[in-house]
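K.L.:
Any chance you could fold what I've pasted below:
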Amino acid sequence: MTAAGHPAPRPAATAPVPAAPGTDAGQGPRWEAVCLGESMITFLPDRPGPLAAVPSFARTIGGAESNVACALAAAGHRTRWVSRVGTDGFGDHLLAAVAAYGTDTTAVTRDPDRPTGLYFRTADDRGAAGHEVAYYRHGSAASAMSPDTVPYASLLATRVLHLTGITAALSADCLALLRDLTAPRPGRPLVSFDVNHRPRLWQGRTDGPAVLAELADRADLVLVGEDEAAEVWGLHTPEAIRAALPGPRHLVVKRGSQGALAYDGDAVTEEPAPTVEVVAPVGAGDAFAAGFLSALLRGLPARDRLRHGHLVAAAALTVPGDLTAPPARAHADRLAGLDDAAWGRLRLGPGWTRAGAAEEVRVP
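P.N.:
Purely as a prediction, here's the structure:
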């Protein structure tokens, strides 16, 4: 904040994401973001420890792309989730849970021959030594997504099409679909691609790094963790990642608690992350993507895009599950508008997104 306690002036906003060609000039595209990918029923343990020792689990939902769609919808954006689920009770629950966030699910198809995917995980961090994930998604309904089962027309009327590298690992048909969606073509919406490397999904294959690099370089916006790029491609600095991915106009390199760095053409912006009292580390990457995309859709400058990414990630980090309501737009805008010194002093703990929870947002 300034000395008077008011937010610092914002940098000049960049142009918002353009409307997709072929949509009504007065109304714009029907959707602001369409997110395509598999979502599953997630079983969360009731206590820490190895899966073999956990006696019971709570049912929730999980999926990188639907997480982004739900967070964007909760932030006031018009979103659609596109996928396939089984004609089972788990598919019923998944559709209802995603729709409850305000995301359109009418383009999700039901597969009578394949089940909805499931997975179980331990309570600790995805990168921790004891972390376990048990997937039951082989042959799932979503793994049958392809250019034939997901018509491109159902994805066109949007400003942003959000994809991740998870889908590419599910099946040859899913990879063919992502190659089709990232191919240059007239009227293509802005394609956002989160690398989202999941080593277990690529086990037994050697083409993962090349496939992820190919898809990333064909996108307009790429989000990747610095540690992730080191693991997948052996690239250890933002400069090296940018040199390897010259194609995307927008490239965001996430650096964990250190913050994130954004390339917008030749311009580079770096923003530290606020200090967060972490309850659970899952879901933060998807939340960051949603915050960044929300600010991009609103035409905010690079600094604010990164800050909104950090704030929505902080909302996810301070709750136990993958999904949580993001901070109210006015609340997030106020925090994103702080001057650099005040931003650097932010301390965010559980409950900080609640209206009137000023004590949870400490700016000494």
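
K.L.:
alpha carbons only for contacts and neighbour counts from here, please
P.N.:
Fine.

K.L.:
does Val133 really touch Ala123, like I thought?
P.N.:
No. Assessed by C-alpha atoms under 8 Å, Val133 is found out of contact with Ala123, at 9.9 Å.

K.L.:
Give me the more crowded residue out of the two.
P.N.:
Ala123 (24 against 14; other C-alpha atoms under 10 Å).

K.L.:
where's the most centrally placed residue in the chain relative to Cys70, distance?
P.N.:
Residue closest to the average C-alpha location in the chain (C-alpha atoms, centre = their mean): Asp286, at 2.8 Å. Distance, Asp286 to Cys70, by C-alpha to C-alpha, to the nearest Å: 10 Å.

K.L.:
Cys35 too?
P.N.:
10 Å.

K.L.:
ok, now Ala267?
P.N.:
30 Å.

K.L.:
Excluding residues flanking it in the chain, which one is nearest Glu270?
P.N.:
Leu261 (4.2 Å; C-alpha to C-alpha, 6 or more residues apart in numbering).

K.L.:
Thr324 now?
P.N.:
Nearest non-adjacent residue to Thr324, counting by C-alpha to C-alpha, 6+ apart: Ala316, 5.9 Å away.

K.L.:
Output the contacting helices and strands for the host helix or strand of Gly285.
P.N.:
Element membership of Gly285, judged by DSSP states H and E, is helix 284-297. Helices and strands touching helix 284-297, by 3 or more C-alpha pairs under 8 Å, 6 or more residues apart in numbering; DSSP states H and E, are helix 64-74, helix 302-317.

K.L.:
What is the distance between the last one and the centre of its chain?
P.N.:
Translated: helix 302-317. Between the centre of helix 302-317 and the centre of its chain there are 12 Å (C-alpha atoms, centre = their mean, to the nearest Å).

K.L.:
now swap in stretch 199-218 and tell me
P.N.:
The chain centre lies 18 Å from the centre of stretch 199-218; the measure is C-alpha atoms, centre = their mean.

K.L.:
Show residues contacting that stretch.
P.N.:
Contact with stretch 199-218 is made by 165-166, 168-170, 178-179, 182-184, 193-195, 222, 232-233, 245-248, as judged by C-alpha atoms under 8 Å, 6 or more residues apart in numbering.

K.L.:
now do 6 Å
P.N.:
169, 182, 232, 245, 247-248 (C-alpha atoms under 6 Å, 6 or more residues apart in numbering).

K.L.:
Looking at those, which one is closest to Leu95?
P.N.:
Ala169 (22.8 Å; C-alpha to C-alpha).

K.L.:
Spit out the contact partners of that closest one.
P.N.:
For Ala169, the contact set (C-alpha under 6 Å, 6+ apart) comprises Leu201.

K.L.:
can you pull out the helices in the protein?
P.N.:
Assigned by DSSP state H, the chain shows helices spanning 64-74, 89-99, 153-156, 165-168, 172-182, 208-218, 226-233, 238-244, 284-297, 302-317, 329-336, 340-344.

K.L.:
before we go on, could you also do this sequence so I can check it against the first one:
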Amino acid sequence: MIRGSMKPFSKIACIGEVMIEILGHPSGEARLNVAGDSYNTAVYLAQLARGSDCTVSYVTALGQDTFSQRALHEMQLFGIGTDHIERRCDSNIGLYAIDTDAAGERSFTYWRSESAARTLFSAPGKVTLDVLAQFDMVYLSGISLAILPASVRTALIDALAAYRRSGGLVAYDSNHRPRLWEDAQTAIDVNNAMWGVTDIAVPSVDDEMAIHGDASEAAVLARLKASGVTDGALKRGMAGPYDLTRSTSGLTFAPATRVVDTTAAGDSFNAGYLFARASGADQATALQAGHELASRVIGHKGAIIKI
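P.N.:
The predicted structure follows:
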């Protein structure tokens, strides 16, 4: 839902899990990258923000292992603020591997059940929910919520509601990984609660249909509207985004000319769209910016490219 006119925002926090990405090659070799859905969005936001007054920070928990240190180093290279990252002595960073088919569609294998990110906002820790107050906008995803214990998840949603009452903006992508949730009903309930504390919604139609069992895009749009979602974009892949503000009409989006790997398509869209909004762009311009960045990213292997 949106509360009147939206104020400008320049201090952005992305909350979630950063992981080590194992990218296979037909030769049998593998490349290690640093990635993760909300982290990918932070990377693209930080790259877009260079030379502007917009700052991007990442909020997560990491271990003390070599790969956690690598992730921290790469964040700093991209200009992402790392002052609000918990460091755990008893947990490590999570891992995932990507396989892509001939059409560029990907499948994932995860090793994340004991990742440090699952302890974010949990005692004992120095990073608390009070950190939200330091930012103009907070962005998170369904994965950000699904990895947390139920009690912490509830506390985070409550904190986001209080943050909004104090003038903060919340952006949310219901990015869905069924295996991360306790059960299907919990995913439905948590996402419904999140839409109630969201200002800018950036879900994908596929995720929304998977979570709620909607039979069509029209059903997704009707349900989101009934939930109070009136700002943002519904991602529809090559069809381009749908304007959830319903303030534009007749927009068309050129399909990507080259599709190699669709990893981070939605994450990069979110960054392009949200940065345009942060910069004061109108809805049509922001939708186009998100679509163009996503189209560029899926022309390359892996989640992260330099832009």
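
K.L.:
Work out the TM-score between the chains.
P.N.:
TM-score for the superposed chains, counting by TM-score structural alignment, normalised by the length of the second structure: 0.86, backed by 293 aligned residues with a C-alpha RMSD of 2.5 Å.

K.L.:
Gly63 of the second structure: what's it in contact with?
P.N.:
87-89, 91-93, 116.

K.L.:
actually His162 of the first structure, not the one I wrote
P.N.:
Applying C-alpha under 6 Å, 6+ apart, we find His162 of the first structure in contact with 35, 192.

K.L.:
Looking for the alignment partner of it in the second structure.
P.N.:
Using TM-score structural alignment, the partner of His162 of the first structure in the second structure is Tyr139.

K.L.:
Relative to Ser174 of the second structure, how far out is that match?
P.N.:
From Tyr139 of the second structure to Ser174 of the second structure the distance is 11 Å (C-alpha to C-alpha).

K.L.:
and if you look at Ser227 of the second structure?
P.N.:
The gap separating Ser227 of the second structure from Ser174 of the second structure is 14 Å, by C-alpha to C-alpha.

K.L.:
of those two, who's got more company?
P.N.:
Per other C-alpha under 10 Å, whichever of Ser227 of the second structure and Ser174 has more neighbours is Ser174, with 25 against 15.

K.L.:
So what does Leu348 of the first structure match up with in the second structure?
P.N.:
Aligning on TM-score structural alignment leaves Leu348 of the first structure without a counterpart in the second structure.

K.L.:
roughly how far apart are the counterpart of Asp173 of the second structure in the first structure and Leu156 of the first structure?
P.N.:
Mapped onto the first structure by TM-score structural alignment, Asp173 of the second structure lines up with Asp194. Separation of Asp194 of the first structure from Leu156 of the first structure (C-alpha to C-alpha) stands at 19 Å.

K.L.:
These two - which one has more neighbours?
P.N.:
Asp194 (25 against 22).

K.L.:
For the more buried one, which residues are in contact?
P.N.:
Asp194 of the first structure neighbours (C-alpha under 6 Å, 6+ apart): 164, 222-223.

K.L.:
Where neighbours are concerned, which of the residues you listed has the most?
P.N.:
Neighbour tally across those (other C-alpha under 10 Å): the maximum, 28 neighbours, falls on Val222.

K.L.:
Glu271 of the first structure: which of the helices of the first structure is closest?
P.N.:
helix 302-317 (6.4 Å).

K.L.:
quick one: that closest one to the second structure mean distance?
P.N.:
Here the mean offset of helix 302-317 of the first structure against the second structure after fitting is 0.8 Å, by mean C-alpha distance after the TM-score superposition for the first structure.

K.L.:
what range in the second structure matches that helix?
P.N.:
If you align by TM-score structural alignment, helix 302-317 of the first structure falls on residues 283-298 of the second structure.

K.L.:
List the buried residues in the matching stretch.
P.N.:
283-284, 286-298 (16 or more other C-alpha atoms under 10 Å).

K.L.:
you'd agree Ala273 of the first structure is up against Ala260?
P.N.:
No. With contact defined as C-alpha atoms under 6 Å, Ala273 of the first structure does not count as touching Ala260 (7.3 Å).

K.L.:
Now the terminal residues of stretch 18-31 of the second structure, how far apart.
P.N.:
One end of stretch 18-31 of the second structure sits 16 Å from the other (C-alpha to C-alpha).

K.L.:
neighbouring contacts of that stretch?
P.N.:
So stretch 18-31 of the second structure is contacted by 32-36, 39, 93-98 (C-alpha under 6 Å, 6+ apart).

K.L.:
Same check on stretch 62-72 of the first structure?
P.N.:
35, 37, 39-40, 42, 79, 101, 103, 286, 290.

K.L.:
Tell me which two in those residues are the farthest apart.
P.N.:
Distance extremes for the contacts of stretch 62-72 of the first structure: the farthest pair is Thr42 and Thr79 at 22.0 Å, using C-alpha to C-alpha.

K.L.:
of these two, who's got more company?
P.N.:
Thr79 (26 against 22).

K.L.:
Now do the buried residues in stretch 203-217 of the second structure.
P.N.:
So for stretch 203-217 of the second structure, counting by 16+ other C-alpha under 10 Å, buried means 203-208, 211-212, 214, 217.

K.L.:
what about it, start to end distance?
P.N.:
One end of stretch 203-217 of the second structure to the other measures 12 Å (C-alpha to C-alpha).

K.L.:
what does stretch 148-168 of the first structure give?
P.N.:
16 Å.

K.L.:
Run the chain-centre distance for it.
P.N.:
14 Å.

K.L.:
do stretch 295-302 of the second structure as well
P.N.:
17 Å.

K.L.:
What of stretch 191-199 of the second structure?
P.N.:
Centre-to-centre, stretch 191-199 of the second structure and its host chain are 15 Å apart (C-alpha atoms, centre = their mean).

K.L.:
so where in the first structure does that stretch end up aligned?
P.N.:
With TM-score structural alignment as the criterion, stretch 191-199 of the second structure aligns to 212-220.

K.L.:
Residue most distant from the centroid, the second structure?
P.N.:
Outermost in the second structure, C-alpha atoms, centre = their mean: Ser27 at 31.5 Å.

K.L.:
Pro320 of the first structure versus the closest residue to Glu228 of the first structure other than its chain neighbours, what's the distance?
P.N.:
Distances taken as C-alpha to C-alpha, 6+ apart place His197 nearest to Glu228 of the first structure, at 6.9 Å, with adjacent residues excluded. Distance of His197 of the first structure to Pro320 of the first structure, computed by C-alpha to C-alpha: 22 Å.
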